[in-house]
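Trainee: structure of the sequence below:
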Amino acid sequence: MTKVWGACPLDCPDGCSWVVDVEDGAAVRMRGNPAHPVTRGALCVKVNRYLEQTRAADRILHPMRRVGRKGEGRFERISWDEALDEIASRLGEIRETYGGQAIWPFHGTGSLGYIQGLEGFAGRRFFNVLGASVHEPTICSIAGSTGLKYTLGTAGGMDPEDFARSKLILLWGTNPLTSGHHVWKFIQDARRDGAYVVAIDPVLTRSAAQADEHLAPLPGTDAALALGLMHVIVRLGAHDQDFIDRHTLGWEEFRARIEEFPPGRVAEITGLPEERIVALGERIARTRPTAIRATQGMQRHAGGGMALRTLACLPGVTGDWALPGGGLCYSTSGHFKLNLPKLVRIDLLPHPVRSLSMTRLGEGLLDVDDPPVKALFVIAANPVGSNPHQTKVRRGLAREDLFTVVLEHFPTDTTDYADLVLPATMQTEHLDVIAGYGHLYLVWNEPAVEPPGECLSTSETFRRLARRMGMTEPSLYDSDEELARQLLDSPHPSLAGITVETLRKEGFARLNVARPYLPFADGFPTTSGRLEFYSVRATRVGHDPLPGYTPPADPGDGLVLISAAQHNFLNTTFGNNPELRRRAGAPTVTVHPDDAAARGITDGAPIRVSNTRGAFEAVARVSDRVRPGVAATSKGHWAKFNGGATVNATVDERDSDMGGGAVFHDNRVEIEPR
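Mentor: Next up is the predicted model:
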């Protein structure tokens, strides 16, 4: 029996370290690495079935060419030579006729690996040599990250392990027991020491049900609530004037902004009782340290960037940024100072190229014409299942003049539209490096077994394609281990001593930062070196110089529909797993009893959810787990298993306020019995 270190590549903060037991060339067991301080030997309900998923009956094992109409999902098996010849020929013709920018490498979050996945834009060197358009991964966290940078200079915040030191924890728009459960262990450690936990979420989630207190604001009103809480703190004189004077910029202007949001006004905006706002503000005022856990869900609306920008000010007002166990954690990815330029090699582009937004795929395929997108490579993504405006995305993918290549594990809703499908390796079958965005560890992934069938890693696929196209740039042929060494070749002190050899030996390595970690002990990485309540940089791109509140913007009527993570899927990964599909059941939409009664909807009844963009079918759940005016469903279901449409049929292809982020939770719908 051989034990092999591995790392979960999926789109989750936890970036787990795992151990695979291999016997006679087969992976026979997978478990969380007990030595990893965050994984602590446990994986999630989804990844516990990962080995089963690698051996699934519907796994794609050979290259395939479409034989039916786009969308039908009918294919014939072909050889790798045939596939590579066809791709090389078509790309050559497209580049010659339209230029390289007519090619769009569409990367998804099916893998966050630096070698095989999104974090290193796997295959990017190949596309740079072609002069292809640059893919902007706007679907997940970009609005919040952009907003945080205006306040803090970085999206990186406190170390989640330091939640164990907190006395008050605000779970703000996050449900860690479903999405990234390992932080809950540190929250439990804090509770044993007397910490109080407040969940702020429009839905009574698994995590909210375990909290000491739950507040349910209207979706998209988080910034107003944060300003109202700061109003209470300042009115009590509980703000940390010493910290403000020494470490912040623009306090007097921001204090005036705070004065615009008294609890009464905030109650009207958020739909919360005024006394609950005041009580939480008073609790924050008297409790040090206070920590905030806010993840991607809360910034998927028109004011998402402003929401995180404003929320990051709260620990600046209270001085919690200076305290172990205080501050805010959104993503730790900003702390990983890896050598991405050396890995991605944008310098290989023959000339500047345009960027295309991930969340505007339908628009990019149907409306962009300078040049039009003529070739689409889909890598670790299922945009028919995951992107906004599902109907528009389908129309774009149905274009007969669009050459679409999909690298995949399974026949998804998106592969049905491919011209060619290429079989990709899964995590136990290739080398990779992972950095969780919910901790401070790099994790090594050693291939544990040989790939099945004719599956190739993403990196090897592009090495072979470069060779087939006669490309002479030497770096296109770097091995996976060479790529990993280049990634780790960074002068930043946090990476000193972390090498391929140390990672391969230990399985993981913590960044060389202090414990406890105060990320801004030496100042903030802003232009001023201070936390910026007032941001000149924001004004240069047309934003308010001060944090504030930007309301939701969906012009529709009806209920606000939230589509949060499904407990049994991870985005659309595992959406085909029979056991996890059984556990998940059919798509449901939870509505408040008052809203259900007004629409003639009963618990368990079939319903139709619709707006001007599209519709999907679901089963009603009538419950006060959602507040009036709000409906809640989950993402991750595959359209082909659920009547041909999912919740994303109703979501607009519209940008948030900052960074071009998605607006999945700024979505109004009508619901009716069917």
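Trainee: please count neighbours and contacts with C-alpha atoms only from this point.
Mentor: Will do.
Trainee: ok but residue 563 is inside a strand, no?
Mentor: Yes - under DSSP: H, G, I helix; E, B strand; the rest coil, residue 563 falls within a strand.
Trainee: contacts only, for it.
Mentor: Counting by CA atoms under 8 Å, 6 or more residues apart in numbering, residue 563 makes contact with 632, 633, 634, 635, 647, 664, 665.
Trainee: give me the buried positions along stretch 503-521.
Mentor: Within stretch 503-521, the residues scored as buried using 16 or more other CA atoms under 10 Å are 503, 504, 507, 508, 509, 510, 511, 517, 518, 519, 520.
Trainee: how about these, which pair is most distant?
Mentor: Longest distance between any two of the buried residues of stretch 503-521 is 31.1 Å, between 504 and 520; criterion CA to CA.
Trainee: quick one: the residue positioned nearest the centre of the chain from residue 297, how far?
Mentor: In the chain, the residue lying closest to the centroid (CA atoms, centre = their mean) is residue 140, at 3.8 Å. Distance from residue 140 to residue 297, counting by CA to CA, to the nearest Å: 8 Å.
Trainee: just residue 546 next, same as before
Mentor: The spacing between residue 546 and residue 297, counted by CA to CA, is 23 Å.
Trainee: on that earlier part again, which of the contacts of residue 563 fall in strands?
Mentor: Secondary structure from DSSP state E places 632, 633, 634 of the contacts of residue 563 in strands.
Trainee: which one of those residues sits closest to residue 331?
Mentor: Residue 331 has its nearest neighbour among these in residue 634, at 22.2 Å by CA to CA.
Trainee: OK, contacts around the closest one?
Mentor: Counting by CA under 8 Å, 6+ apart, residue 634 makes contact with 562, 563, 564, 565, 566, 587, 588, 589, 647.
Trainee: ok, and the most crowded of these?
Mentor: Within the contacts of residue 634, most neighbours by other CA atoms under 10 Å means residue 647, with 30 neighbours.
Trainee: so what's that one up against?
Mentor: Taking CA under 8 Å, 6+ apart, we find residue 647 in contact with 563, 615, 616, 633, 634, 635.
Trainee: skipping adjacent residues, who's closest to the second one in space?
Mentor: Of all residues not flanking residue 615 in the chain, residue 609 sits nearest, at 5.4 Å (CA to CA, 6 or more residues apart in numbering).
Trainee: my guess is that neighbour meets residue 667, correct?
Mentor: No - with contact defined as CA atoms under 8 Å, residue 609 does not reach residue 667; the gap is 11.4 Å.
Trainee: want to put them side by side, so please do this one too:
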Amino acid sequence: MTGGLRVLGACPLDCPDTCSWVVTVENGEAVTMRGNPDHPYTRGALCVKVNRYLEHTRAADRILHPMRRIGPKGSGRFERISWDEALEEISVRLRAIVDEHGGEAIWPYNGTGSLGYLQGCEGVAGRRFWNVLGASRHFLNICSTAGNVGLTQTNGTPGGMDPETFASSKLVLLWGTNTLTSGHHLWKFVQDARAAGAHVVAIDPIRTRTAEQADEYLPILPGTDAALALGLLHVVLEEGAEDRDYLENRTENWAEFREEILRHPPARVAGITGLPEEDIRALGLRLARTRPTGIRATMGIQRHAGGGAAMRVIAAIPGVTGDWRHPGGGVAYSTSGHVHLNIDTRDDLLARPVRTLTMTRLATELDESVKCLWVYTANPVGSSPDQNRIRERLLREDLFTVVMEQFPTDTVDYADIVLPATMQTEHLDLHAGYGHMYLMWNEPAVKPPGECLSTTETFRRLARHLGLDEPSLYDSDLELAEELLSSGHPSLDGITVDRLRKEGWARLNVAQPFVPFTDGFPTPSGRLRLPREAAYVPPHTATAAREPYPLTLVTPAAHTFLNTTFGNNPELLRRAGGPRVLVNPADAAARGLASGRRARVFNGSGAFEAEVEISDRVRPGVVAAPKGNWPKLSPGGAGVNAVVDARDADLGRGAVYHDNLVEIEPV
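Mentor: You can find the predicted model right below:
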């Protein structure tokens, strides 16, 4: 076919932008991929990571066939077997586990490797199958739960601003978010706002790519964001700039929250946040005088002991200033709260209630009561806290571990059975961006290589092999997609499978510009619930003894990897230059560290090695080591999560990747 066949798809990865892409297929092979120029948010551009996606699907280390372990656990030694052999061995083991220990001895562990509603975590892929077996529930808390709970306590939903309306903002606060690395498509709308006179402020413990492009940068101490928010609001009150009409008619708990604000004058907040009092006061004055103010705060901001409280207070800012009234005003954390698909996980298939096991607690909850760990769209050895104890738990000979994967990750090395998984250009899926207001369709562009199967097809085949007679286990992907769109919610009016397959995407049926809470908040009272107590919860690093580990470690997103996806891509590995740790010159001098030399970062949980980069991009007492490197491809065989604790945040049992104390020494 002249010019090739154009197939519309969507990026499945854990990024708010969920890009629309166009794959050109010639003679059954995908030859090019580019961002869809017709999509209002993607606007024709993909990120540096996904630009190499087609190359990644054809990588030499792609897993193409089922495999059985033949070496010790952790050795990564396997032999190829057939699908029939794999399904038979799995069926025998699962039946024996259920018969002897009950279904709860199975832990289905899925993650954010795909955000698909069919193949990935958003639709809880495989849940019906696990319900029939009576398996334990899996609580996917690793990414955003503290912020989700905090926002829901305040707004009634984690949904907030339509990010496209940032083009109308006059003050943009990029708070704890590195837009140019994690969700760069928002930058176009920020640039539109700046062209119209907006002032852009980055608030971050690291002077990131985004901070360097902002008009103003505040190098806040990690985990003190709620205190800064209270300090800014203190200035708003000093100026008499609170929106009294909005507070009276659209909020509750104002009297109590006002008292909490008054307890946080800029001088006190300066001592907490490490920011100069005059900078806090100047930004507070700007906030008081500028409407609309749009705040972008993404998942990194809530990965500490007070993460939920931080999002509660930040969400309260536009309640005090009245910015929720305006296009371009409010807070954008995740748009997923505006997506109302019918996610029927068929909990009625459970014979009785079952326990819930928590994703970030794998190191402690993977105990003798768990006899089967089934991992899909996840790489816990590379991504989860307390890495060393996870490895120890995975060595148990009585633990039957199955991993559905595309590449030989660190987690695959501990599997008993490995099942080859499709990639996004090879299966059908439905997506909704958590950073925009569009549903996205992914049509398979090519046939899967080797013997790779999609998540849905793998569970259909396994159910058939086990002889399970529940009809819903065999629903096709198109039937599942039709069901997802059948919720009857007004935002889905006019959006059908046929339309999505033809057009590739559809905007949710909401106003444009979308101002989310014009008719009230989805709370019992219909009002925004301002915090009444515990408005600022300090991070662990501010309250724990700082000896013998005096440095606060944050683990931001890498520019070249997405979590651990692409962590084995040769070109992106070359660009990343290996694991790095950013150290302030004063801290480096005190420890005899030199740029370009390797250092050991350690605490009581473990250690990892990284090349030192001495830079004032971090302040004294704070070090930063980007996540994403595979431990087995890193010096010393360990990654940053070797020193990350499995503690919980204040709300939602969120993760604390930016709230750990370490020490550094030369190697």
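Trainee: superposing both, give me the TM-score.
Mentor: Laid over one another, the chains give 0.98 as their TM-score (TM-score structural alignment, normalised by the length of structure 2), with 658 aligned residues with a CA RMSD of 0.8 Å.
Trainee: would you list the contacts of residue 647 of structure 1 in a markdown table and tack on distance to residue 223 of structure 1?
Mentor: Putting these into a markdown table (distance: CA to CA, whole Å) gives the following:
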| residue | distance to residue 223 of structure 1 |
| --- | --- |
| 563 | 20 |
| 615 | 30 |
| 616 | 31 |
| 633 | 23 |
| 634 | 24 |
| 635 | 24 |
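Trainee: pick the one among those residues closest to residue 319 of structure 1.
Mentor: The closest of the contacts of residue 647 of structure 1 to residue 319 of structure 1 turns out to be residue 563 (CA to CA; 34.3 Å).
Trainee: what does that closest one correspond to in structure 2?
Mentor: In structure 2, the residue matched to residue 563 of structure 1 (TM-score structural alignment) is residue 555.
Trainee: and residue 155 of structure 1, what pairs with it in structure 2?
Mentor: In structure 2, the residue equivalent to residue 155 of structure 1 is residue 158, according to TM-score structural alignment.
Trainee: how long is stretch 305-321 of structure 1 end to end?
Mentor: Start-to-end, stretch 305-321 of structure 1 (CA to CA) is 20 Å.
Trainee: what range does it cover in structure 2?
Mentor: Stretch 305-321 of structure 1 maps onto residues 308-324 of structure 2, going by TM-score structural alignment.
Trainee: could you list the buried residues of the matching stretch?
Mentor: For stretch 308-324 of structure 2, by 16+ other CA under 10 Å, it's 308-324.
Trainee: residue in structure 2 matching residue 207 of structure 1?
Mentor: Aligned counterpart of residue 207 of structure 1 in structure 2: residue 210 (TM-score structural alignment).
Trainee: show me what contacts that match?
Mentor: 178, 179, 180, 181, 202.
Trainee: again with residue 107 of structure 2
Mentor: 135, 136, 137, 138, 357, 370, 372, 373, 374.
Trainee: give me the neighbour count for the nearest residue to the third one once chain neighbours are set aside.
Mentor: Setting aside the residues directly before and after it, residue 137 of structure 2 is nearest to residue 356 in space (CA to CA, 6+ apart), at 4.4 Å. Using other CA under 10 Å, residue 356 of structure 2 has 13 neighbouring residues.
Trainee: now do residue 195 of structure 2
Mentor: With other CA under 10 Å as criterion, residue 195 of structure 2 counts 11.
Trainee: got it, and residue 224 of structure 2?
Mentor: Other residues within reach of residue 224 of structure 2, judged by other CA under 10 Å, total 24.
Trainee: what residue of structure 1 takes the place of it?
Mentor: In structure 1, the residue equivalent to residue 224 of structure 2 is residue 221, according to TM-score structural alignment.
Trainee: wait, what's in contact with its match?
Mentor: Residue 221 of structure 1 neighbours (CA under 8 Å, 6+ apart): 269, 270, 549, 551, 552.
Trainee: let's see it at 10 Å
Mentor: Shown in contact with residue 221 of structure 1 (CA atoms under 10 Å, 6 or more residues apart in numbering): 266, 269-271, 298, 301, 303-304, 307, 549-552.
Trainee: quick check, nearest of the residues you listed to residue 398 of structure 1?
Mentor: Nearest to residue 398 of structure 1 among the contacts of residue 221 of structure 1: residue 301, at 28.4 Å, using CA to CA.
Trainee: so who does that closest one touch?
Mentor: Per CA under 10 Å, 6+ apart, neighbours of residue 301 of structure 1: 143, 219-221, 307, 550-554, 654-657, 661-667.
Trainee: can you tell me the closest non-neighbouring residue to the residue mapped onto residue 526 of structure 1 from structure 2?
Mentor: Counting by TM-score structural alignment, residue 526 of structure 1 lines up with residue 523 in structure 2. Leaving aside its sequence neighbours, residue 523 of structure 2 sits nearest to residue 156 (CA to CA, 6+ apart; 4.7 Å).
Trainee: that neighbour and residue 144 of structure 2: what is the separation?
Mentor: 16 Å.
Trainee: which one's more surrounded, those two?
Mentor: Legend: neighbour count by other CA under 10 Å for residue 156 of structure 2 and residue 144, higher for residue 144 (24 against 21).
Trainee: what is the equivalent residue in structure 1 for that one?
Mentor: Per TM-score structural alignment, residue 144 of structure 2 is aligned with residue 141.
Trainee: which residues are in contact with its match?
Mentor: Residue 141 of structure 1 makes contact with 155, 295-300, 304-305, 330-331, 659, 661-662 under the criterion CA under 10 Å, 6+ apart.
Trainee: compare the residues you listed and tell me which is most surrounded.
Mentor: Busiest of the contacts of residue 141 of structure 1 [other CA under 10 Å] is residue 304, holding 38 neighbours.
Trainee: how about the helices in the stretch 1-150 of structure 1?
Mentor: For the stretch 1-150 of structure 1, the helices defined by DSSP state H, counting those that start in this stretch cover 50-54, 80-98, 124-130, 142-152.
Trainee: now render the ones you listed as CSV, adding distance to residue 41 of structure 1.
Mentor: Formatted as CSV, the helices of the stretch 1-150 of structure 1 follow (distance: least, CA to CA, whole Å):
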stretch, distance to residue 41 of structure 1
helix 50-54, 15
helix 80-98, 39
helix 124-130, 34
helix 142-152, 30
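Trainee: pick the most buried one from these.
Mentor: Stretch with highest mean neighbour count among the helices of the stretch 1-150 of structure 1: helix 142-152 (a mean of 27; mean count of other CA atoms under 10 Å).
Trainee: average gap between the helix or strand harbouring residue 232 of structure 2 and structure 1?
Mentor: Using DSSP states H and E, residue 232 of structure 2 sits within helix 225-238. Aligned to structure 1 and superposed, helix 225-238 of structure 2 gives a mean residue distance of 0.4 Å (mean CA distance after the TM-score superposition for structure 1).
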